[in-house]
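S.K.: here you go, sequence then predicted model.
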Amino acid sequence: MELFYPGCSYLKATSLRGFIERYGSSYPEDVFTEQSEVDIFYEPTAYYKLMETENPLLFFTKIRKFRDFNLVTNTLGSRRRMAFAIGTEEENLYQQWDEVISNDAEPKVIEGHSPVKETLQTGDGLDLFGLPAPAHFSMDGEIKGFMRYITGGLAVARDPLNPETVNLSFTRIQIIGKDRYAFDMGSHGHLWNYVYNARKESKPMPLTILIGPHPVFYMLAASFIENEYSHASYLADFRYTPGEFNDIPIPADTEIAIEAEVMLNENFSEGPFSEFTGYMSSRSTGNVARVKSIMRKRNPIFYDIAASNSHEHVGLFSIPRNASIIRGIKQYLPPSGGYQIDWPFSSSHMVALCNVRNPEPGLSKQLGLAIIGLDALFTKIVFISEGGQKVPSLEEALLSLAGSEIIEGHNLLLIPEVFTIKLDPSSSKEGTNGKAVFLFHNSVTSFEREILENAVRITSDSKSVVFSHEENDACRVNVLVDHDIDLDNTDAVMWAIATRTRPDKDIRLNKGRLVINARSKTRLIVPELPPEIVERIKKRLNSASSIKK
């Protein structure tokens, strides 16, 4: 099957550069190309942060001290770009992705020349520092002083207990030597289990890192499945080439590949790092790998994923997974409900906004519980509109609650001590958190916003919601946030609700009023960029050398 790209004829697009070229031809306004020289220390991140609202794909043609390389970031930072990567339109993204992960085809392994092997480093020629891996934020890697991270590297491994199974996993990679890197493999995922079993069985653990395969491989790696190569081969005519040292096939059009082996008895104090929650985190498995080879195309494109709660970082851990969650809901809940579900990027995938078009008694509650159950690691607050025609915004959800009589157990469910991801800043040391489901009828057609002293009031008819730093009694719904949160920025308020609220303790009813205390209870560190870097890029963006294609 060949990919179809809107506005183009049927094309084979099995490489990252093919995707960028074709997407740029179809949506030139959504690709920003910087032709001035860019430094890998903080500058790519500064470009992203300064252009976050516009959210384009960012392509850098000149990298200081790395003249053979280009660099791309925010490649999959929007639903439209994800949809384009799998040959569909944005409105069909979940349906098409469900088809991809539900079907497979035999991967084709080819012998002989392949583009990824145009340059090969081994032995004394190995040099990970020769890759333009950026330093993203000021505090990244400060424990040991190695600041440069490969964020766009996909770890490919065989299951030590079932070698026919090949898995793609995300892992952040800290370069600590010419032939050594430290990495965090997360907790209890496929790669974690593979390394655990290899250590337990005293088996070697080869690992190959892909930097810049076609974007579909990133979406597959984020889907929490195995044998991703087979699903990719269902979608398009991808070809694979054998490894040089590892018995792990590599997509032949990958920009860069690193063959390595996990040092099962070595550890390194990797981190801290700016995580998808939007905060610095020192949590890490601290594993180490020894590099055997670095292979790459001629003039390769280095694939970077902007760190912290960037659109691509959050989106990759949301959208491919969401397709599986929605499939489960369609499979097990009555189909007549007409379910609509969205996880806003600003919530770091911890808040779901939903609508049930045709609610039967108890069905909306069941939907909320199903989302929490199917998305056990992430979603902790679910807002559900009953009988509406669209997914509500955060303002519409809160205003609808302001017009309702809120009764715990009826239209507010609070569940204490539920399993969650430990990276959630409001989780307990044991890895639990409260979870909440809100139910309401969305009667809001429009609303007004009023900036007050130390508060923002949102009104619709007689209903009012207040965002404030201190408790405000002059409203039915009050969201409390810290002073670092811009009260007039709904995305920032959503981020605070998502990451700083422990629902069973911080959501309370007080004389008919709903109070959501989204103020931090622990010390949280938000990643920062050097101010002089930000100012430099601001000036550059206004200069004639910056070209938006």
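M.R.: Nice, I can see it. Just so you know, these numbers come straight off a predicted model, no measurement behind them.

S.K.: hey, let's count contacts and neighbours off CA atoms from now on
M.R.: Noted.

S.K.: list the buried ones in stretch 255-265?
M.R.: Of all the residues in stretch 255-265, those buried under the rule 16 or more other C-alpha atoms under 10 Å are 255, 256, 257, 258, 259, 260, 261, 262, 263, 264.

S.K.: what about these, which are in strands?
M.R.: Judged by DSSP state E, the subset of those located in strands is 256, 257, 258, 259, 260, 261, 262, 263, 264.

S.K.: comparison target below:
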Amino acid sequence: MSKDLRSFLKDLERQMPEDIVRVKREIDPKFEITAIQQHLENQDKFPLLIFEKVKNLKGELSPFKVVTNMFATRQKCAVAMDLSCDQWRMETSFQFAKRSQNLIKPVIVSREEAPVKEVVKVGDEVDLRELPVLTHHEMDGYPYLVDAVIAPDPDTGVYNSSHHRMLIRGKDELGLWMSPRHLWNYCVRAAKKGEALPIAHVLGHHPGFYLGSEALVSMETDEYEVIGGVLNEPLRLVPSEAFGEKLLVPADAEIVVEGEVIPNFRDAEGPFGEFTGYYGPQRWSPVVKVKAITYRKDAYYMNILVGHPDTSILGGIPKEAGIYEEVKKSVPGVKAVHFPISGCCRFHAYISIDKKVDGEGKVAAIASLPYHDELKHVIVVDSDIDPFNEKEVLWAVATRVQASEDVDIIKKVRGGSLDPSSTIHAVGDKMLIDATKPVSRPYAERIKVPQEVMDRIKLDEWIQEV
């Protein structure tokens, strides 16, 4: 049986049954679902949520259940990578790195074999308003689709899969925002030829599909093969309704929206609450004409809550493994890399190393920067510091750093296009903090209780309730 959203839910039910919460009351997708998520987040709770009675954009009860918070904890991502839920630190990142580098070619199946073809709507039947599309935050201008968008390279046919926001402009029209990366490049090249670019928005699949879509690979790499590697099995594809074999879509998806990017035409898009926790401004962005919607009869509508851990962790895990490998080339003693939620899992990186000589901390920090342009602040710590424990990282900064010696700033280099602190678009500064102890001179010892006594004194033998 091929992996899909349903197989993941079964795996999660086996390992973390308490982490699945079903909401049976009728609910509106405009702010009400995200209000529940925000209430839970305020209590530091991030269960996977399944809303069973959700209105669509017409105000009618939708046949689709909404599932969200799939990536809101690393434990769930560990399960998605076929690990135990307690293997959520570097084990998950290493598993992703290993699998994403093991490319597996997809297989094409017939329409009869594809669950996503159980219901097909084309032409006048297409109506995006029948979907339970969420409006997430107060100033969001429209309801938005926020899952993975796939498209073939207009010249080579190689597939890209990446996450983009798409606003609902009407029954068969979407607005698309893209950072200047692969999909943007596809659209530019297609537009120069005066051609529309066929794309599809994949609303629901196994979480490995979306983790694979976050892999930082070259434009020549087929990301369907990357996703297959992350899933550890060939991704099943099926010809699209609107474009046939010119656009192959995931056969085991829950819902697929097929369309084409209209060449050389733009309209207002935004604002939208972005991964930074701030609103991205309104921009002139490409418009997508929707040609078909296909889905399972009992489909789940998957939503990723942008600007919260659900999207932060999804983007962070793939980057940790990649930066680990880059740093290892220069600093073999690297132990772990963590992108913390406090930095949106994009802007901050904590790197622990087994330091052998002075200067290695700065080398590790410098080596990490080219891998991802959104990375702004790198803190390098010794191997006695757990980079997944932010309290320890900041303690190391407080007690092992002198700013004049251990902090370096690189000004005005390429940065993220959505960084709200940038004064020049997609240009910013990088700060490197070497919070490691010196090797060439003595340094104060950390305090500790003798380990022999810690092993001998069993807390439950002395205190029954804490």
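M.R.: Thanks, I have the structure now. Small disclaimer: the values here were computed from a predicted structure and weren't measured.

S.K.: for the buried residues of stretch 255-265 of structure 1, work out which two are farthest apart.
M.R.: Comparing all pairs in the buried residues of stretch 255-265 of structure 1 by C-alpha to C-alpha, the longest separation belongs to 255 and 264, at 27.8 Å.

S.K.: residue in structure 2 matching residue 24 of structure 1?
M.R.: Under the alignment (TM-score structural alignment), residue 24 of structure 1 maps onto residue 13 of structure 2.

S.K.: can you tell me the closest non-neighbouring residue to that match?
M.R.: Excluding its sequence neighbours, the residue lying closest to residue 13 of structure 2 (C-alpha to C-alpha, 6 or more residues apart in numbering) is residue 20, at 7.2 Å.

S.K.: show me the contacts for that neighbour.
M.R.: Taking C-alpha atoms under 8 Å, 6 or more residues apart in numbering, we find residue 20 of structure 2 in contact with 12, 13, 47, 48, 49, 50.

S.K.: narrow the residues you listed to just the buried residues.
M.R.: 12, 47, 48, 49, 50.

S.K.: hmm, the second one is touching residue 74, no?
M.R.: This means residue 47 of structure 2. No - Residue 47 of structure 2 is not in contact with residue 74 according to C-alpha atoms under 8 Å; the separation is 11.5 Å.

S.K.: just how off-centre is the longest helix that structure 1 contains within its chain?
M.R.: Counting residues, the longest helix in structure 1 under DSSP state H turns out to be helix 319-332. Averaging C-alpha positions (C-alpha atoms, centre = their mean, to the nearest Å) puts helix 319-332 of structure 1 17 Å from its chain's average.

S.K.: now do stretch 188-207 of structure 2
M.R.: Per C-alpha atoms, centre = their mean, the displacement of stretch 188-207 of structure 2 from the mean C-alpha position of its chain is 19 Å.

S.K.: now do the end-to-end distance for it.
M.R.: 29 Å (C-alpha to C-alpha, to the nearest Å).

S.K.: residue 214 of structure 2 matches what in structure 1?
M.R.: In structure 1, residue 214 of structure 2 lands on residue 222 (TM-score structural alignment).

S.K.: now do residue 172 of structure 2
M.R.: Going residue by residue (TM-score structural alignment), residue 172 of structure 2 aligns to residue 179.

S.K.: ok, now which ones touch that match?
M.R.: Contacts of residue 179 of structure 1 by C-alpha under 8 Å, 6+ apart are 126, 127, 128, 290, 291, 292.

S.K.: please identify the helix or strand for the last one.
M.R.: Applying DSSP states H and E as the criterion places residue 292 of structure 1 in strand 287-296.

S.K.: what's the average distance of that strand to structure 2?
M.R.: With the two structures superposed, strand 287-296 of structure 1 lies on average 0.7 Å from its match in structure 2, counting by mean C-alpha distance after the TM-score superposition for structure 1.

S.K.: next structured bit after that strand?
M.R.: Using DSSP H and E, the first helix or strand after strand 287-296 of structure 1 is strand 301-304.

S.K.: which parts of structure 2 are helices?
M.R.: So, for structure 2 - with DSSP H - the helices run 5-15, 32-42, 74-80, 90-100, 182-192, 207-212, 223-231, 309-330, 360-368, 390-400, 403-406, 451-456, 459-462.
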